[in-house]
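In: need a structure here:
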Amino acid sequence: MGSEHATPDKPAGSATEVFVTFLKLGLTSFGGPIAHLGYFRDELVTRRCWIDEAAYGDLVALCQFLPGPASSQTGFALGVLRGNGLLGGLAAWTAFTLPSAIILVAFALGAAAFTGPIAEGALHGLKLVAVAVVAQAIWGMAKSLTPDRERAGIALAAVAMVTFAGGSLGQIGAIALGAVAGLWLCRTQTTAPVGHLSFPVSRRRGAWALALVATLFVVPPLIGQATGYQTITLFNAFYRAGALVFGGGHVVLPLLQAEVVTPGWVGSEAFLAGYGLAQAVPGPLFTFAAYLGAVMGPAPNGLIGAAIALVAIFLPGLLLVYGTLPFWDALRLRPSAQAAMRGTNAAVVGILSAALYSPVWTSAVLSPRDFVLVLAGFLLLTVWKAPPWIVVVVLAAAGAVVKLL
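Out: Here you go, the predicted model:
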């Protein structure tokens, strides 16, 4: 049952070992999904030798190919590998996710206590952090994902579609457009992957997981519409957002905005304040969902809402990677799959660019002072390479000072 990628002197471990290892990573992995993948490589490839370099590169490629949070999916798959199955994957996800989720839920439940000009200024500073971080994400993604005219054009078309169609329909349409355009325009850019992956997941279990992904995407909306049961509607909103995210954690911002701000479940200010705080905590950015589930107006909210939202947003991505592991070697060799993903990634840049304007910029940058602070945060991230938590501290403090002045 063990993987061929475990070194000869490092046999398969246990779920307990996986949990302890990923708890350390969950407490210390700042900086977003790309940084998380670097932490994983240092700890699990270089130091612990759970998987070799080539196989790790293949695994990262798989998780970037699929919708969902790439770093959490990679951690989950490494847990499946080391913990010899699903229990190991769940141990890795739980340990990596809980620290940041607990912090964000605690902030959500205590947000009402933040009153007065200093607290208001600090919360506004967190909204400005969101502007700087999303701008940095677009800057980095555009350089790698839209390096030529074809993909830049796909990104521009995605901006137009999201802007004019609006809501999750425009975002889904932009992703579909990107995939079709990629098949047409990006076929000549494909490269043959290397390496080989083998995981303790049978094809039968993989097929069941993929079938469950589709079932949960179709059935809960029908039940929610028929019954009006808010718990089902809440689960469906976050599940749909998690199922449609390509390109990393920041891309979930416009999807969640459409699901929770547009219907009035969460106010725009609370949404952006929580998103800004999410930059300061370690672990996956998707734990922002726990904050939203706790702070939203209609019940279930609080701890129950946080738990539902957290599980729902991660579930499709984890099911997809678990279901795809047995089939990935054959799928990734197809040029059409590589071309479609190139187009989809370019569309992601466009979706995130549209979100940078609305709701992020329009809700946070209200004065020339705000613009100066956002620019300072952006330069801290891109030029001085400051970690995101430093930017959070600086802009929250600056927002409080500006409010007092």
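In: every contact and neighbour count from this point should use C-alpha atoms.
Out: Noted.
In: what does the helix or strand harbouring residue 88 contact?
Out: Using DSSP states H and E, residue 88 falls within helix 86-110. For helix 86-110, contacts defined as C-alpha atoms under 8 Å, 6 or more residues apart in numbering pick out 14-16, 18-20, 22-27, 72, 75-83, 274, 277-278, 281-284, 287-288, 290-292, 294-295, 302-303, 306.
In: among these, name the buried ones.
Out: Among the contacts of helix 86-110, those buried by neighbour count (16 or more other C-alpha atoms under 10 Å) are 14-15, 18-19, 22-23, 25-27, 72, 75-83, 274, 277-278, 281-284, 287-288, 290-292, 294-295, 302-303, 306.
In: so of those, which ones are in strands?
Out: Among these, no member falls in strands (DSSP state E).
In: so which of those residues are in helices?
Out: 15, 18-19, 22-23, 25-27, 72, 75-82, 274, 277-278, 288, 290-292, 294-295, 302-303, 306 (DSSP state H).
In: please give me the structure for this one as well, since I'd like to look at both together:
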Amino acid sequence: MDQAQSKASEARETSQTTAVFLAFLRQGLTAFGGPVAHLGYFRREFVERRGWVSEGAFADLLALSQFLPGPASSQLAMAIGQRRAGWPGLIAAWIGFTLPAAVAMIALAYLAPSLTAIWGGSWRHGLMVAAAAIVLQALVAMARTLARGPVRAGMAIGAAAGLVVAQGPMAQIFTLLAGAAFGYALLRDTPATDAPDLEPAGPAAYRPAVLALAAFAVLLAGLPFAAAALDDPTLGLVSVFYRAGSLVFGGGHVVLPLLESEVVGRGWLDRQTFLAGYGAMQALPGPLFSFAGFVGASQQIAVSGWAGGLLAVTAIFLPSLLLVAGVLPFWDQLKQRPEARGALAGVNAVVVGLLAAALWDPVLTSAVRRPTDWALVAAAYVFLAVARLPPWLVVVGFALATGFLTR
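Out: Here you go, the predicted structure:
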């Protein structure tokens, strides 16, 4: 009897992991528009359509991903996968979401000389118009839930105004910390979640979490010394991308200057090839950190080609995987305290403001080039919010339409 129950449990876990992989593979194939737009895709798919996490749990995980360094949308994907299917689900979500863009960028590395001719700006413009509508839809839905009442609404508006004026990763971190402080002081009466999505973690969950955090710290400190001591170009490549994934706050766009100084400064790639690859990444779905695949496959100092690309992608995402796995069990326990719930409510309120500021810059400032573009954004929003068309269909339709109309 026990053996039969064990086999049934294993089959159920395998089925859940497979479902997580396929769900995020779909997102990796269709989630255009960059990390801010991914939040809208994820909310629609995993909160509204599949019901894998509640609105409150989605906001909790989003706040956690904003606090951690690295790609926020990928960390949110990993956290949702972990919620659904444990550690296997976390890894399955990362692979599914990252794989399409990583493979595409590695393949594009072989076409680097002609990248500029292949990717026209008009097609990318259509993608950004659709992305703006997706972000707007997510902002409206999250504001209704997370910025209710005068205190939270005021925090969201203040955060948005502040981040429009003072941009950058440090401004985002300060805003999140300020939201936590105001929430701690003003929102401690926030009720606990009526139906938690996950049972409180026990001692068995803390042990692997501590090991993950220890591995993160050891690799961050040890890889540069190991690469220098052994004079190994492959370890040097891993060290550069692991450090980029560990120290970048603010999402995929922020990694550009850090990688450029490391990669171009070391002579691994010329600046023109580097920027051409980064431009191509904007027209692809999935996480922007997949750009590492292009750099790893293009450079000729260490192992290159497909092996170099996969190594670079793994190295830049590994810190996020270790951090999410290490912090999430403690996060679940911490948010049960009244003070922590108040702080978290404050963070969630300013996350709405952060999303609003990101909608303005870089999303709308990149998508709206002329007055008629406002009409295109409004039309895309109507297709999404009123007609309820699938986001991927709106994205592809607008990309094709703008591409043909501006030829």
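In: buried residues in the helix holding residue 88 of structure 1?
Out: Residues 86-108 are the ones in helix 86-110 of structure 1 that count as buried (16+ other C-alpha under 10 Å).
In: quick one: residues contacting the aligned partner of residue 371 of structure 1 in structure 2.
Out: Using TM-score structural alignment, the partner of residue 371 of structure 1 in structure 2 is residue 374. Listed by C-alpha under 8 Å, 6+ apart, the contact partners of residue 374 of structure 2 are residue 368.
In: report the distance from the one helix or strand residue 374 of structure 2 maps to to the chain centre.
Out: Following DSSP H and E, one finds residue 374 of structure 2 within helix 371-385. Relative to its chain's centre, helix 371-385 of structure 2 lies at 24 Å (C-alpha atoms, centre = their mean, to the nearest Å).
In: any idea what residue 342 of structure 1 aligns with in structure 2?
Out: With the correspondence set by TM-score structural alignment, residue 342 of structure 1 lines up against residue 345 in structure 2.
In: identify the residues contacting its match.
Out: Here residue 345 of structure 2 is in contact with 146, 180, 183, 187, 190 (criterion: C-alpha under 8 Å, 6+ apart).
In: and if you look at residue 115 of structure 2?
Out: Contacts of residue 115 of structure 2 (C-alpha under 8 Å, 6+ apart): 108, 276-277, 280.
In: what does residue 298 of structure 2 give?
Out: Contacts of residue 298 of structure 2 (C-alpha under 8 Å, 6+ apart): 109-110, 269, 304-305, 309.
In: how close does it sit to residue 118 of structure 2?
Out: Per C-alpha to C-alpha, to the nearest Å, residue 298 of structure 2 is found 17 Å from residue 118 of structure 2.
In: repeat that for residue 246 of structure 2.
Out: 32 Å.
In: which of those two has more neighbours?
Out: residue 246 (22 against 11; other C-alpha atoms under 10 Å).
In: ok, average deviation of the helix or strand in which residue 349 of structure 2 is found from structure 1?
Out: Taking DSSP H and E as the criterion, the element that holds residue 349 of structure 2 is helix 338-358. Here the mean offset of helix 338-358 of structure 2 against structure 1 after fitting is 1.7 Å, by mean C-alpha distance after the TM-score superposition for structure 1.
In: what's the next secondary structure element after that helix?
Out: helix 365-367.
In: residues in contact with that following helix: which ones?
Out: By C-alpha under 8 Å, 6+ apart, the list of residues contacting helix 365-367 of structure 2 reads 125-126, 128-129, 132, 373.
In: between those, which is nearest residue 339 of structure 2?
Out: Within the contacts of helix 365-367 of structure 2, proximity to residue 339 of structure 2 (C-alpha to C-alpha) peaks at residue 132, which comes in at 35.2 Å.
In: what separates the closest one from residue 359 of structure 2, distance-wise?
Out: In terms of C-alpha to C-alpha, residue 132 of structure 2 sits 7 Å off from residue 359 of structure 2.
In: looking at those two, which is more packed in?
Out: A side-by-side neighbour count of residue 132 of structure 2 and residue 359, using other C-alpha under 10 Å, places residue 132 first with 30 against 23.
In: so which elements touch the helix or strand where that one lies?
Out: Using DSSP H and E, residue 132 of structure 2 sits within helix 121-146. Judged by 3 or more C-alpha pairs under 8 Å, 6 or more residues apart in numbering; DSSP states H and E, helix 121-146 of structure 2 is in contact with helix 35-42, helix 338-358, helix 365-367, helix 371-385, helix 391-405.
In: and the last one, how far from structure 1 on average?
Out: Here helix 391-405 of structure 2, set against structure 1 after superposition, deviates by a mean of 1.6 Å using mean C-alpha distance after the TM-score superposition for structure 1.
In: so that helix corresponds to what in structure 1?
Out: Under TM-score structural alignment, the match for helix 391-405 of structure 2 is residues 388-402.
In: name the residues of that stretch that come out as buried.
Out: Residues 388-389, 391-400, 402 are the ones in stretch 388-402 of structure 1 that count as buried (16+ other C-alpha under 10 Å).
In: and of the residues you listed, the nearest to residue 7 of structure 1?
Out: Nearest to residue 7 of structure 1 among the buried residues of stretch 388-402 of structure 1, with distances taken as C-alpha to C-alpha, is residue 388, at 35.3 Å.
In: looking at it, that closest one is touching residue 382, isn't it?
Out: No: here residue 388 of structure 1 does not reach residue 382: they are 10.5 Å apart, not a contact under C-alpha atoms under 8 Å.
In: can you show me which of the contacts of residue 345 of structure 2 carry over to structure 1?
Out: Checking the contacts of residue 345 of structure 2 against structure 1 (both residues aligned by TM-score structural alignment, their matches' C-alpha atoms under 8 Å), the contacts still present are 146, 180, 183, 187.
In: now flag whichever of the residues you listed is closest to residue 328 of structure 2.
Out: residue 180 (17.7 Å).
In: my read: that closest one touches residue 351, true?
Out: No: counting by C-alpha under 8 Å, residue 351 is not a contact partner of residue 180 of structure 2; they are 10.7 Å apart.
In: neighbour count: these two, which is higher?
Out: residue 351 (29 against 25).
In: please look at that one and residue 174 and confirm they touch.
Out: No: at 12.0 Å, residue 351 of structure 2 does not count as touching residue 174 under the criterion of C-alpha under 8 Å.
In: ok, the spatially most central residue of structure 2 to residue 101 of structure 2 distance?
Out: What sits nearest the mean C-alpha location of structure 2, by C-alpha atoms, centre = their mean, is residue 73, with 1.5 Å. Separation of residue 73 of structure 2 from residue 101 of structure 2 (C-alpha to C-alpha) stands at 14 Å.
In: overlap in contacts of the two?
Out: Contacts common to residue 73 of structure 2 and residue 101, judged by C-alpha under 8 Å, 6+ apart, are residue 287.
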